[in-house]
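K.L.:
coords below, sequence missing:
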């Protein structure tokens, strides 16, 4: 997040989550995620969420459009070859970045069986 530091006060607010933590988020209302435990890239340690803070308060809008506060996050993610959540087709998640576009089923299988490392999965 050092690359964003000069632009604003960006902070990583979420990284890895256990399946149980993911299930608790999934059960929240209003819904904050569409992923149950084992269905989120956060569960495998390859995703993070960032938020902008101004004067110590979190800022979430505008999240879309030409004046989006997430434009620097998108630019940096694209520059680094990361997946940006604002490009998702199923949900708009502009504070989310992740490594690769692996399926969670593939990650879950490798995680539970020890059949492959993340590096091996990203190379295939």
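P.N.:
Alright, I've got the coordinates. The model shown is predicted, which means the values in this text are computed figures rather than measured ones. Residues are numbered from 1 along each chain as shown.

K.L.:
going forward, measure contacts between C-alpha atoms and count neighbours the same way
P.N.:
Noted.

K.L.:
what's the burial count for residue 113?
P.N.:
Burial of residue 113 is recorded as 9 neighbouring residues (other C-alpha atoms under 10 Å).

K.L.:
ok, it to residue 104 distance?
P.N.:
Residue 113 sits at a distance of 14 Å from residue 104 (criterion: C-alpha to C-alpha, to the nearest Å).

K.L.:
next, the one to line up against it:
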């Protein structure tokens, strides 16, 4: 009987804490652009890649919830291949914390070729860009276990999508 009372008490405390956190952040608006740190690191990525002879093009950055929903419909209700499993509000792009990239060849073709070696140093340009991105603090979608998203780079600042949906933002966790 005593253990049951303690468990009920702890459950009520937990629910109270959850409600407190939700209310604390829930009135925050959705971001409308890339987070400043992500923007800065994106520019640094392009610059560092260029210094070793790789032309990187950023194909996507911030996406509104509506844009995300439209991309989610691709391959489902509209033509094309499925390119995401994230609905609007479920992507780090929606919070300004993700970018997508491609490579630009010397003859100005945009490619997503993981084996291309345009700077002819014997290494895949794609892997070189990913290495730079990781050094800058990005996580790479190619390391995802469920759905490999090779063009995707993100900085989640330790925040889950659930926390972002609640309204928590990187500023809440960055000193």
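P.N.:
Noted; the coordinates are in hand. Every value quoted in this text rests on a predicted model; they were computed, and no experiment measured them.

K.L.:
circling back to that earlier point, which residues do residue 113 and residue 104 of structure 1 both contact?
P.N.:
Counting by C-alpha atoms under 8 Å, 6 or more residues apart in numbering, no residue touches both residue 113 of structure 1 and residue 104.

K.L.:
helices along structure 1, start to end?
P.N.:
All helices of structure 1, identified by DSSP state H, fall at 2-5, 19-27, 71-79, 104-113, 118-123.

K.L.:
what about the lengthiest strand in structure 2, how far off from structure 1?
P.N.:
In structure 2, taking DSSP state E as the definition, the longest strand is strand 98-104. In the superposition with structure 1, the average deviation recorded for strand 98-104 of structure 2 is 0.6 Å (mean C-alpha distance after the TM-score superposition for structure 1).

K.L.:
contact partners of that strand?
P.N.:
By C-alpha under 8 Å, 6+ apart, strand 98-104 of structure 2 touches 34, 38, 42, 54-62, 92-93, 110-113, 125-126, 151-155.

K.L.:
repeat that for 7 Å
P.N.:
Strand 98-104 of structure 2 has contacts (C-alpha atoms under 7 Å, 6 or more residues apart in numbering) with 55-62, 92-93, 110-112, 151-155.

K.L.:
neighbours of residue 45 of structure 2, how many?
P.N.:
Residues within reach of residue 45 of structure 2, counting by other C-alpha under 10 Å, total 23.

K.L.:
follow-up on the earlier one: just want the angle from the longest strand of structure 2 to helix 125-135.
P.N.:
Taking axes from the mean of the first three to the mean of the last three C-alpha atoms, to 10 degrees, one finds strand 98-104 of structure 2 and helix 125-135 inclined to each other by 150 degrees.
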